[in-house]
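[1] Here is a sequence together with a model predicted from it:
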Amino acid sequence: MKYIFVTGGVVSSLGKGILTSSLGAILRGRGYRVTAIKIDPYVNVDAGTMRPYEHGEVFVTGDGAETDLDIGHYERFLDVDLSRANNITTGQVYLSVIQKERRGEYLSQTVQVIPHITDEIKDRIRRTAAEQNAEIVVVEVGGTVGDIESLPFLEAIRQFQFDEEDQDLMYIHLTLVPYLPSSEEFKTKPTQHSVSTLRGVGIQPDVLVLRSDKRVPDEVRKKVALFTNVHAEEVFSSPTVDYLYEMPLVLEEQGLGRVVEKKLGLTPIPPNLSFWQQAVRKLKRPAHEVTVGFVGKYVKMPDAYLSILEAFRHAGIAHDTRVHVKWVNAEEITDLDKATEFLGDVDGVLVGPGFGIRGIEGKILAARYARERRLPYFGICLGLQVAVIEYARNVLGLEGAHSTEFDPYTPHPVIDLMPEQLEAQGLGGTMRLGNWPMRIYPGTLLYRLYGRELVQERHRHRYEVNPAYVEQLVQAGLVVSAVTPGLQGRGEGLVEAIELADHPFFIGLQAHPELASRPMRASPPFSGFIAAALERRRQTLFHSVE
């Protein structure tokens, strides 16, 4: 087993996740089996209860773990399905150690950070790598070197030096090199201090990656090398790029892959990065373009919808199309005139997931606008639920129809909790999470998109379409195109997807297909949605010329 540890210095949010993902892609391009692990120093057990404005989206793995968004980057760049074991938090580690102590597994020892906490961290890293049959594991240590909460994790990865052979282990440190326009120079002092702090805990980095808006010149790289005890050819620049998928190419072009091969004693192999080259070409110079109206309530924090934005890019790569996103605050859509104002110039509408009542009526109006104007509509999770509420109110005629999440006293709870959810205690991990089967009915648009009857998609929700109203909705013209099979006492099963037969593209999914979308394999409903938006744009241009 080969281990690569990625740490960060100076400030947080430098892009350690993208560096880790890009390194994984570079190694995958050489044919190695690679996995990636994210260490999060926060005390939360997982990311499930965190505010999107504070932490970005919650990424859900196939086995139902609510994780840091970097796990999504790993999956997309490595093209692998990861699990709950790939996200290690302080909360998980301490909870496990305390439970072991209560069971008497430490034989009455005094339980301490060293060795018990650090041993738990090392065991989790090794166990995950072994279970996933990886040849190389890339471990990203979240936070910033010098943070108190990161110290046990830094100590744990330091101890790997005494457990592994030199050629089986390397450390990569990402730091900020700010550029000052006033003096037209790159400042290396923060990097020097960061490396000094890292060396102070016993870790000498093998490779430095310098994060800056502009490409760091060779003379600056040499200066950094001189002050940090790293060879100049082991110092790399990580400039700001237009698209994240450029980073494997940028780093490989500088020779990062060759340095890793040398340090880890790997046989030199020319990497196959042709897909990334083609993808970047399509992203930068696409043949077509469309504009999608994204109706949500976290529009000031796009990271809250990161996987959806990436799924748009994947569909754009598949159709050689640039997907422009027009952010629409759901709270500002107060009537159909406002819906026309915000959505009248887009080629499709997506209503995304979310929790809480804020902006709900605006999302319902967006669904109505798309239905009545025959504008391509894609609803994800809550986006399906608001489409059902809108249809129940304005087509079926059920006045006051709503979800009991937002109106517990609605006369028509077309969206409701299932009985088992009424018994759930707390918040974390109590939803329908991870992969669930979805049986798609032949003859539907959804079946044409997936091309098969049974698929697995990831979920993250509590509320469902109320089975008591499904027959009425279907009789009124709503098409149930997929259900969850095999649920006892639920007839055909819970509603997984709805659509409209007489509409160019109107689909709602209870699942989150964006979570399994990949650059090299776009999610079928996202691909279909962008294809419908392209057709809408062609028709709009044709009629305007006519």
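    Arrived safely, thanks for sending.
[2] CA atoms for contacts and neighbours, from now on please.
    OK.
[3] can you pull out the strands in the stretch 1-150 of the chain?
    2-8, 34-40, 59-60, 66-67, 87-89, 136-141 (DSSP state E, counting those that start in this stretch).
[4] do you know which of those lies nearest L266?
    strand 2-8 (9.7 Å; CA to CA).
[5] Can you list the helices and strands that the closest one packs against?
    helix 16-28, strand 136-141, strand 169-176 (3 or more CA pairs under 8 Å, 6 or more residues apart in numbering; DSSP states H and E).
[6] Okay, one more to line up with it:
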Amino acid sequence: MAKHIFVTGGVVSSLGKGITAASLGRLLKGRGYRVTMQKADPYLNVDPGTMSPFQHGEVFVTEDGYESDLDLGHYERFIDENLTRSSNFTSGAIYQELISRERAGDFLGGTVQVIPHVTDAIKERFRRVEEEAGADVVITELGGTVGDIESQAFVEAIRQFRNEKGRDDCVLIHVSLVPYIAAAHEVKTKPTQHSVRELRSLGLQPDFIVCRSDHEVDASIRAKIASFCDVPADHVFENSDCPSIYDVPAHLAAQGFDEKVCERLGLEPRACHMEGWYAFTDAMHAANARADVTRISVVGKYTQLPDAYLSVIEALHHSGVLFGRHVDIRLVDGEALDEKNVEAVLGDSDGILVPGGFGLRGIEGKICAVRRAREERVPYLGVCLGLQVAVCEFARDVCGLPGASSAEFDPDTPHPVIDIMADQATVTEKGGTMRLGAYPCRLEPGTLAAEAYGEPLVWERHRHRYEVSNAYRERLAAAGLRISGLSPDGRLVEMVELPEDVHPWFVASQAHPEFKSRPDRPAPLFREFVRAAIAHHEGRDRHDVEPVEGE
């Protein structure tokens, strides 16, 4: 039977519970244990799919087509495992399931209540992910903050689950803020004391406390927290700010965090093999120390919140580290971009990327960015919407189709070069109804896409309703746009590019390859895009830009 680790948060949200949990997962996997992870979110949305990125950051998509919390992206990148729809659930999903069962008569007329029905449904989700993953250790992060009224059922479910499974098989880690008060020149433990008291009032005693702070939390402060919170002194750890989230596993391991967790769970403290991870972080710091930077502009519409493009940003950083270069990522508001300022805004870009998105806002600025990349031979990568605006720009300016656009943005366009997918035309409900998850793509031999992947058939994750219109496919191809990837049945355009004799590197994908990027294995299209951007910056042929291992 799997061991379960629950991670809760105190004082404020956005403390880094997910990174703490993912770091522990990485360390336990380094010790040879099979690890899976899960996020329980107390909000009432059924899933994050219809939530604004301004509120919730990016929507991460799993291999099996679930629209999930962005923390699952961190989990996948840290533990290097593909997670599933069982790895994320919300209060909304729990209530929707119970109400559907009640309407179907499953409760035989009985009163449906928070206890036991809601808590039982939550506990069933804890068991489900354990059974499906076949893991030795399941790490579950509870979203939000202890004390929130919306999370009470989840806390109670954890309490019941721990009693049923046995305390030797369950561990509770509480991540809490230890703020630094500048006027007093000291960190304060009182918020953590109150947070743990709140947790204990709900029937849960933490086994470990992780102190989050922007200052070091020394041994005396940790001892004080241990004393007030009834936790062994060697079970209180500090997690002060690190240069990168990828440094957190080493920071926690140096304090013996994973070793103590293994001891508490009765797991054999096997040797921890983190050589590959530490080789990546060493290379990352070496790359970031370079004074010379490669500038990549990401042209979107959610630029006030970098988490809206979290996986894109991480995939670019992974690729930069591979080549030993520091990638300077600049978020550019597509809504503020036009022909008058495009030179000033994008003139020194070594690469231009248009990520996914929905809606009309900022579209003309993104098309303007594509035109800049195409005409000035600046490396370009389009992701999902980035493919669609690239096709619109090419149709207008190369094919001579004025007003060409997407039917999503302009239902009255004379040339809907991007149109709704046939199987989406009658879909009216929002949330989980798009083309979602991993789909196959057959690559055209001799293309940049085929060179990047090195194999003829690839699978990438999708999240869209619109596609390149087949009515315009021949005209686009005749004008020079190369269709480099199709669905195996030939119906759907999955990738397009410009020939190398026209442009050094211009590729766009209808999929989201950033979701599968890993620190030590950057997504192929991102890897080659960054290679081309480095070559553009250094005035070299891209084939001469080698990974640091080959230098």
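    Nice, I can see it. These numbers come from a predicted model, not from an experiment.
[7] ok, back up a step: for the helices and strands packed on strand 2-8 of structure 1, could you give me a markdown table that also reports distance to L82 of structure 1?
    As requested, the helices and strands packed on strand 2-8 of structure 1 are exported to a markdown table (distance: least, CA to CA, whole Å):
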| stretch | distance to L82 of structure 1 |
| --- | --- |
| helix 16-28 | 13 |
| strand 136-141 | 12 |
| strand 169-176 | 22 |
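[8] Pipe those into TSV and attach mean neighbour count and distance to G429 of structure 1 per row.
    As requested, the helices and strands packed on strand 2-8 of structure 1 are exported to TSV (neighbours: other CA atoms under 10 Å; distance: least, CA to CA, whole Å):
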stretch	mean neighbour count	distance to G429 of structure 1
helix 16-28	25	24
strand 136-141	24	24
strand 169-176	24	33
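[9] Which of the strands of the stretch 1-150 of structure 1 sits closest to V386 of structure 1?
    strand 59-60 (22.1 Å).
[10] after superposition, how close is that closest one to structure 2?
    Compared with structure 2 after fitting, strand 59-60 of structure 1 has a mean deviation of 0.5 Å; criterion: mean CA distance after the TM-score superposition for structure 1.
[11] tell me what that strand is packed against?
    strand 66-67, strand 454-461.
[12] again, only this time at 7 Å
    In this structure, strand 59-60 of structure 1 makes packing contacts with strand 66-67, judged by 3 or more CA pairs under 7 Å, 6 or more residues apart in numbering; DSSP states H and E.
[13] And the strand it packs on, what does it pack against?
    Partner elements for strand 66-67 of structure 1 (3+ CA pairs under 7 Å, 6+ apart): strand 59-60.
[14] OK, contacts around the residue most central in space within structure 1?
    The residue lying closest to the centre of structure 1 (CA atoms, centre = their mean) is G72, at 3.6 Å. Taking CA atoms under 7 Å, 6 or more residues apart in numbering, we find G72 of structure 1 in contact with F59.
[15] how close does it get to P286 of structure 1?
    Remark: distance between G72 of structure 1 and P286 of structure 1 (CA to CA, to the nearest Å) = 25 Å.
[16] again with I39 of structure 1
    Taking CA to CA, one finds I39 of structure 1 at 37 Å from P286 of structure 1.
[17] Comparing those two, which residue is more hemmed in?
    I39 (20 against 17; other CA atoms under 10 Å).
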